[in-house]
Structures are given as C-alpha cells and as structure tokens.
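Undergrad: kindly return the folded structure for what I paste below:
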Amino acid sequence: MHTDTERCVRAVQSKDARFDGWFFTAVVTTRIYCRPSCPVVPPKAENMTFYPSAAACQQAGFRACKRCRPDSSPGSPEWNQRADLVARAMRLIGDGVVDREGVTGLAARLGYSTRQVERQLRAELGAGPLALARAQRAQTARLLIETTTLPMADIAFAAGFASIRTFNDTVREVFALSPGELRARAPKRLPSGRNATPPVTPPATAGGTLTLRLPFRAPLNPDNLFGHLIATAVPGVEEWRDGAYRRTLGLPHGHGIVALTPHPDHIACRLSLTDPRDLTLAISRCRRMLDLDADPAAVDGQLRDDPLLAPLVDKAPGRRVPRTVDEAEFAVRAVLGQQVSTAAARTHAARLVTAHGRPVEDPEGGLTHLFPAPRELAALDPETLALPRSRRATLMTLVQHLADGSLRLGPESDWDETRARLTELPGFGPWTVEVIAMRALGDPDAFLPSDLGIRRAAQELGLPHTPAALTARAAAWRPWRAYAVQYLWATDAHPINVIPA
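TA: Have a look, this model is predicted:
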C-alpha cells in the first residue's frame, strides 16, 4: 500500500487509525516517522514519504515519533493473510527466530537460501531480516524499559541485544532518547487520538509479571473469540477467571502464564515468564491467537457484499478467528475432537495433560500443566488412550510426524503444502485439515462446508447447504471464508459464541 501515495496522504490527513501498521509516514523535514493516525498536525503532502515497515524507516535514517509511538501500532495484516516467502519470513521474525537462530536459521526454516530471503525482503519491505529483527528488538527493549524496573543490562539481554553498547546505540538511534530518558518519560506522553491506545499500562512489575495493552484495529467483537477459547479450554492448561482467559505457554527458554482480558479499545495482557528472553515470542503468539492484526474493514466490507451475510456482519461486526499459541497442540486437539462433543474433547485432552504434561506453578492456583509436546506424546503407549483404535492410530501417526520434523506446523508453513501433507495421514479428512488450516496455520480463507453447524446456519439463512453448493457460493467471500465461518457459527446458541458472565 505504501506505493499508493495519494491514498496514503488521505489516510494521514484524516488520521485514519485503520491504516496503522499498513504503512509508516516519514517526514523529510523533521526526519521523524509516524503511524497514519498520529495526533499531531499532518505535514504538507510534499514533505511526506511512505515506507512499508518501521525497519525501512530506520534504515533510511528516520526516528520514531515520541507522540504516536509508531513502533507500538498493530502489526500489518498483510503477513497474516498471505503464505508466500515474505509473509512467512515476517511471521517468523515476529516470533524472534532471527534472534534465536540467526538469518541462516530463518532461511533454513523457509527452505530458501539466505540470499533469496534477503533479496525478497529488501524488495518488498525495504529492509533485510537483520534490520527487521533489530527494529523488533528496539520495540521489545522499549516495552521492558517502560513497564519494568529491570536493570538496563538485563533488558538488553532479554531484548536480544549482543551487548550493552549495541542496546544503548540502537535505542538512541530509533527513539532519539537514551534508555534512561525513555524510562523517565514512561508515565507521560502516552498516545492520544482515536484508537491510538498506549501499548502499556502505567509501569507495573510484580513477581516477574508484566502488564501490557495489546492494540488492535477496531471494531473487535470478543464474543466468539473468547467464547470459543473458553468453551474448549483444557483443564489445567486454560481457564476463565475474573473476566480473563488464562493459559500456560511453552516457550523456548522456559514457560509462561498469560491472562487476557477484552476491553473496548485494547486487550489487557498480564504475562508472567520464567525467562524474559521469551517476551517477544509470547506477545507474538498471544496476538496471533486473538487475531489482533486483522483488518476488520477489509474483511467485513467484502462479506457485506453478500446480502444474506450482511445482516450478520452488521449485527456484530469485527469478528476474529480464534487461533492458537501452539500449532502442534491444536492439531492434537483437533484429532481428539473428531466426531465427539466439545465436552468429550476437553476430557480426552485433560487426560493427556495430566498424564504427560509438564507441571507448572501458578500463583493464582488454577493452572497446573503445559500441554505435552509431540516428542512427549510420541513416547506414550497407545493402549493407554481411551479412544477408538482408528483414532489412536491417527493421533500416534500425527505426533510421530510432528516429533521427527517430517511434518511442521508453524508460522513458516506453506498452507497448501501443509494441507497436502495432512491429507496423506490416516484419519485426516477435509474437516480436520481445514480446521487446522484455519486455527493453527492461520489461513484466513480456510473453509468448513461439511461442518454441521455451518450447514445448519446456511440453511436457516437461505444459503445453499450442501458442501459443494455452499463452496461454490462462498467463492465470493474469498479470501475471508474463515471469517464467514465465524459469522455463520454465531447464529447458533452454542457456548462458543458467549463469554461467561
């Protein structure tokens, strides 16, 4: 979008927050870059230039605006609606892969050479993987500086910097303030203006717990999003408590516990980590699970073009697709949920957790385990599973392929290729493959025409309700069919559509 100068100028002049994260505005006279909704008086059009990423702005010598804090805007929805090399690379960089594994590790996960990855990222984003990861490290550092009392040396290490000097130089270059000055300013100058919510609450650290605000593009309807997570919650791993969805997180350097509470203009996030180096990944996974980088204007606008869907969209706009913090976990749970009720699926998952999950301590008392990893499940005796024999075979084949790496479900996955790999496994029909594509892989166009709830909703609305006919009609909803599924599911009185009082 950043190449459409006229459209970008209009968005900046109207302070349109819907475009935050889509592009960044750099002001050539001040050498500052902003989000489109920056509350200051817009510069003259001839003084604006536009970039696709914060990293590209920084590469060009621009500093982040101290007023609108462009580094804390919602992520670009572009990376969650595509499965090409650049989009998959950006999802991996968002997960901190470059910091943990380097550019060679990033390229290896994608199946390309480092030169190919560098070339394509520079061509589309104006910056290579190191610069993109550096911009993210700066954002993580700012978050820790402003929301914790950690010593600066600990923050530098946790944010992924190799040295204190690099940390200090980067913070000064990106924000035009020293780390100490950033901390001193933290309670002041929070963003203002429509939808420009501050990324954090006033600094709060208690027992290693961070309190953050996760921004999103309005509107966001939390009913089906949180309702689905709560209704399918696995005891010991997930719970709904005091208005918050809480769950355990398995992370590269340790584990965490997160509590997520919906608010009209942000998601409140309380995050406790055993190792602060996992902060970037934990935030990225929580945002992905709640689909917070979606563009509801684009999604709802297209679905409204169907006169039979339009009333559903108008009644409750901004529905998101509930996803997952762990793709392998969701795939296992999808198999456990084949042809059984939601309650039965939870029971099967809870048994696996109790028998094979790693115990964790929860100061609030409700969470007890991490969901077992594929390598832990691959070692179990299938005869101990209270499942039909065919489903045992399906589950064991899945976890063995996940454990040995022959099947990878993650941000780097090519959606169509992964569908094909899943289809080859015994017991994987279209419904299981598509629900994994929708909720684990994050494909916004995943579709479940054979789902009983979808067929029932389609019939009630006057839509075709046989799988073939409904698929043909749904072609007009592409590439947002996964969102259409959420609107169709919402016509039912199932608990997945309601947040408990």
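Undergrad: hey, let's count contacts and neighbours off CA atoms from now on
TA: Fine.
Undergrad: and the longest helix seen in the chain, how far from the chain's centre?
TA: The longest helix of the chain (DSSP state H) is helix 129-147. Relative to its parent chain, helix 129-147 has a centroid offset of 17 Å by Cα atoms, centre = their mean, to the nearest Å.
Undergrad: equivalent analysis for stretch 369-382, please.
TA: Here stretch 369-382 shows a centroid-to-chain-centroid distance of 25 Å under the convention Cα atoms, centre = their mean.
Undergrad: measure that stretch end to end?
TA: Distance across stretch 369-382, first residue to last, is 21 Å (Cα to Cα, to the nearest Å).
Undergrad: hey, where'd the helices end up in the stretch 301-450 of the chain?
TA: Remark: helices assigned in the stretch 301-450 of the chain by DSSP state H, counting those that start in this stretch are 310-315, 327-336, 342-356, 374-378, 389-404, 415-423, 430-436.
Undergrad: got the contact list for stretch 448-456?
TA: Outside stretch 448-456, the residues within contact range by Cα atoms under 8 Å, 6 or more residues apart in numbering are 430-431, 434-435, 465-468, 470-471, 485, 488-489, 492.
Undergrad: of these, buried ones?
TA: Among the contacts of stretch 448-456, the ones that count as buried by 16 or more other Cα atoms under 10 Å are 430, 431, 434, 435, 465, 470, 471, 485, 488, 489.
Undergrad: now for the host helix or strand of residue 255, which elements pack on it?
TA: In this assignment (DSSP states H and E), residue 255 forms part of strand 254-262. Here strand 254-262 touches strand 244-251, strand 267-273, going by 3 or more Cα pairs under 8 Å, 6 or more residues apart in numbering; DSSP states H and E.
Undergrad: how about the buried ones among the contacts of stretch 448-456 in CSV, adding distance to residue 414?
TA: Listed next are the buried ones among the contacts of stretch 448-456 as CSV, based on distance: Cα to Cα, whole Å:
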residue, distance to residue 414
430, 17
431, 19
434, 14
435, 15
465, 30
470, 25
471, 22
485, 22
488, 27
489, 27
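Undergrad: also this sequence, please, to line up against the first:
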Amino acid sequence: MATTIPLETRLDPESCYRAVKSRDRRFDGVFYTAVRTTGIYCRPSCPARTPAFQNVTFHPSAASAQAAGYRACKRCLPDATPGSPDWDVAATAAGRAMRLIADGVVDREGVDGLAARVGYTSRHLGRILTAELGAGPLALARARRAQTARVLIETTDLTYADIAFAAGFSSVRQFNDTIREVYASSPTDLRGRRGGRPATGTVTMRLAVRTPYAGRELLAFLALRAIPGVEAAGDGWYARTLALPHGSGTVRLEVPDETEPNHTAFATATFVLEDLRDVSAATERVRRLLDADCDPVAVADAFAGDPLIGPLVRARPGLRVPGHVDGHEIAVRAVLGQQVSVAGARTVAARLVAAHGRPLAHPADGLTHLFPDAATIAALDPIDLPMPRSRGRALIALCAALADGTIALDRGPDRDDVRRALLAIPGIGPWTADYIALRALGHPDVFLPTDIGIRDALAGLDRDPGTAAQLAEEWRPWRSYAQLHLWQSLTLDTHPKEQ
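TA: Now for the predicted structure:
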C-alpha cells in the first residue's frame, strides 16, 4: 500500500518562508504561498513585497490553495510554472496520478479511470492525493483546466467556446465560473482588447522550463534519430506528428538554449490539432519530451564533487534527458535499436512507417505519417519485418502486450512493475527495458552499463568500462542524467547503440 507524508512534514514553514524571502525560483512549482490578508496565492519568487510570516500558509499544489479559498496572483501567475520535479524523482502514486491528470485522463475517463491506471481504488487514490497534494483528483483536474484555459486566453485568438472545450471543461458556463473564481477576472478581462478569428485547430503556447536548459543538445539528440515522415528538425526547431486521444496532430517546437540558472525560460510549441480537446494531452506529452520539469540546479549540485561527471555537467549545464510523446513508439524504437547503429535503426523505423504508418489527412513540412500503433504491429508476421526473425518475434510480442494493456507506458503504473513485465517478454533484455524507462517513463535514475556508447565514453575518459555499474552507484538518484552526459561526451555520430 502506498504511504503518504503529511503536508506539514513535507512543507516545513520555516524553510518555505526562507525560499520566499530570497525569491528562490528553484521552488516555483514545488510549493505555493497563500497570503491570508490578501486572499491570493503566489509562486515563491513573486516580486511583490514579502508578506509577514504569520500571514502565510504553504500549499503543495495550486489546487490545494484554490480549495482553501485563495485566488491566483495576477502579478506572478503562480500556476504558469514548471511542475514539481518530485513527481518524476519519487514517482509515488500521487506523482504518477499528477502526470495522468495533466494528460487529461480525468476529463476523458473520470476519477475511476484515473484510479484504475494508477492501480488503486478511487477512494484510496483520493486519500493519497489529498494527503500529499492537498486536493483530490477532481480539484487537481480543475486547476489544470483553469491553467490551460488561461494560457489559451492570453496567447491565442481562439473563441471562448473553443477554449472552454480545448481546456477540458464540459460547458462554457463551467469555464466562465471557474476562471472568475480562480483568477478573479472574466475571460474577457484576461484577454484584454485582443480579438480576431483563430486559425482552425492551430494553437501556439509557451511551455515553461527551468534553467539552465541545454536546448541545443536536446535538439541535436532528437534530430539525429528523427524518422522521415514522422519527425523533422532544423536549426533551433524540431517537429513531429502526434497520435492523441481524439485525433492526430503535429507540433513544431522552438527550444531555448539558456545557460543562466534559477529562472524560467520558455519553449514555443505550435500545435495543429484535428480536435481541440487534445490541447491538454498534447501539451503534457511535449513537456515530457522536453524534460521540462527537471530541476537542473539540483542535478548539478549532486554531481558537483564527482571527478568524472562534475566536469561534464559544468561543460554542458542544464542537459536534459529527452523524453517522448508516445511510450508505445519509443518501446518499438528501442527494440529496433537492439545491436544496430543509430542510422540503421532509423532506416528500419522509416521502412516500418512507410509500410504501416497511418497517413496524416493534411501533411505539412515533411510530416506525413503517424508512427504505426502497437495493435497494427502486433498483427504482423515476423517474417514480414525488416529485421532478424528473433527480434521480430520480440517486437510483435511486446506490441501485443502494449495493445491489450498488459503493459502500460503512460507513467501511471509503478516503474518497477513495468520493468518486470517488459523483462518477462522473450527477447526483451535489461538494456531495452531500461532504455524504455529512461525515455518513455521519465525515470531519472536509470543507467545502461552495457551500452556501447557508455563503454566508449568511459574509455575516452580514462576509466575502465568494466566498472561502469560500480561507478554509477555514486550517481544516484540522477543516473539518467549521468548517462546523457556520458553520451554527450562523445561526438553525436559515434553512439552505436542507443536510440
């Protein structure tokens, strides 16, 4: 059974108040400050005058502050922050549930659907979320809808009705009431005097990321592995197709490269969606791709005294672990990448897409197909796949398990349970299971000691590759970031076995 930590234990008032007094941006999104005398809640770095200690309380989520009767500060916009890095580090039931709530699972499947994905009853999940985050699943989903709606109001020219349904509200009236309650403003007040008609299905949003942020390295990683038709990349941008709950879409990302720490930068995401109800899901999945909720200062501090990783971190501050928008896709690509080069795996993936990918209704900018879904690949005969027969059987068995729900890669289940289920499939070994955990599950503490790229990197740094696993024990709980720094210590075209 999941254990919960009382709010008063996790949010020490004295420590929180010190962060507020110093306006420490590292804590934005980790907790929120509610001020009794004004009735508002703020992010820790709010530039307003620091309130007296006796007038503040601290909340682990925006939903908790809203449930206590506070409205969002109009000056610091406390809900427009990266999410808490604790959700990925600890990966408790509450953290996994928050990822699914952000993906819109409550809007699509209700609280019972959310609870089933996390593996608890709805009542027990409600108790866990209330204990850890100060609000139940409905309140957390409502806060997420309000935040999405505010961003769409302020950054797009979508009509209010389109925004209401894109954000996940069931009616325009519910949308209006929630915006007034949370922000003490009407949608018209938030938008100001801007107006106009939208480009149908096109939404441009700014996605907050903590700095430093090594955007150039992340783009290079993605560009090297880009599958023609599914992905495209250029100087400062990356684009790809999206398979979403209500339809397909595309996204084009302009990613910041920011070396200064302790503030918020923004990636610009332009979505073209068949169904605007997919805005929340598309946004959350792109945030996973960008590793937007990582705390790079905490990662750097953990490696500061390490003689091997420390210099690499200082050379590339803010390096991220590239996530993915579709766990099923990255699982297939991990199998395709077994024992072959990056270029070879990309070639095989391109053939798979050309033969079995679903064409987009409106291709643009070189994006023409969705990656084949698990059910489509599971129905194939191994003899028809452009790979050794044994690997083809492993791929089809994996896709069958993904298609029937035996294995879920949506960040809902426990990571250890997912790894055991993957290893139970013949042909899926530790490298493949751990690579899937690294990129599909956002696991911050994964290391691949047998990876050829890691062995080459260690040899190039005058370390014995045979000691890789032993060395990595010193890098917990951030071994995934050590993994990326070692890969990046090589030239990008010499990674022979990681996709």
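Undergrad: about what we covered before: the longest helix of structure 1 vs structure 2, average offset?
TA: Once fitted to structure 2, helix 129-147 of structure 1 is off its aligned match by 0.9 Å on average (mean Cα distance after the TM-score superposition for structure 1).
Undergrad: any idea what residue 176 of structure 2 aligns with in structure 1?
TA: In structure 1, residue 176 of structure 2 lines up with residue 168, judged by TM-score structural alignment.
Undergrad: and its match, how many residues sit next to it?
TA: 19 (other Cα atoms under 10 Å).
Undergrad: same question for residue 54 of structure 2.
TA: Using other Cα under 10 Å, residue 54 of structure 2 has 8 neighbouring residues.
Undergrad: ditto for residue 451 of structure 2
TA: Neighbours around residue 451 of structure 2, by other Cα under 10 Å: 21.
Undergrad: next one: residue 263 of structure 1
TA: When neighbours are counted by other Cα under 10 Å, residue 263 of structure 1 registers 11.
Undergrad: one more: residue 417 of structure 1?
TA: If you count neighbours by other Cα under 10 Å, residue 417 of structure 1 ends up with 10.
Undergrad: kindly report the same for residue 256 of structure 1.
TA: When counting by other Cα under 10 Å, one arrives at 24 neighbours for residue 256 of structure 1.
Undergrad: dump the residue contacts of the alignment partner in structure 2 of it.
TA: Aligned by TM-score structural alignment, residue 256 of structure 1 pairs with residue 249 of structure 2. Contact analysis of residue 249 of structure 2 by Cα under 8 Å, 6+ apart lists 241, 242, 243, 271, 272, 273, 274.
Undergrad: which among these gets closest to residue 368 of structure 2?
TA: Closest approach to residue 368 of structure 2 among the contacts of residue 249 of structure 2 (Cα to Cα): residue 241, at 7.9 Å.
Undergrad: isn't residue 129 of structure 1 right next to residue 121, touching?
TA: Yes. In terms of Cα atoms under 8 Å, residue 129 of structure 1 counts as a neighbour of residue 121; the distance is 7.0 Å.
Undergrad: looking at those two, which has the bigger crowd around it?
TA: Just comparing residue 129 of structure 1 and residue 121: by other Cα under 10 Å the higher neighbour count belongs to residue 129, 24 against 19.
Undergrad: kindly state which residue of structure 1 is aligned to residue 12 of structure 2.
TA: Superposed on structure 1 with TM-score structural alignment, residue 12 of structure 2 falls opposite residue 4.
Undergrad: measure that match to residue 50 of structure 1 for me?
TA: For residue 4 of structure 1, the distance to residue 50 of structure 1 - Cα to Cα - is 9 Å.
Undergrad: for the aligned residue in structure 2 for residue 21 of structure 1, which residues are in contact?
TA: When structure 2 is aligned by TM-score structural alignment, residue 21 of structure 1 is paired with residue 29. Neighbouring residues of residue 29 of structure 2 by Cα under 8 Å, 6+ apart: 43, 61, 78, 79, 81, 82, 83, 84.
Undergrad: measure the residue sitting nearest the centre point of structure 1 to residue 468 of structure 1 for me?
TA: Centroid-nearest residue in structure 1, with Cα atoms, centre = their mean: residue 288, separated by 1.3 Å. The gap separating residue 288 of structure 1 from residue 468 of structure 1 is 31 Å, by Cα to Cα.
Undergrad: returning to that earlier point: which part of structure 2 matches the longest helix of structure 1?
TA: Using TM-score structural alignment, helix 129-147 of structure 1 pairs with 137-155 in structure 2.
Undergrad: which of the three states applies to the residue nearest to the centre of structure 1?
TA: Secondary structure state of residue 288 of structure 1, per DSSP: H, G, I helix; E, B strand; the rest coil, is helix.
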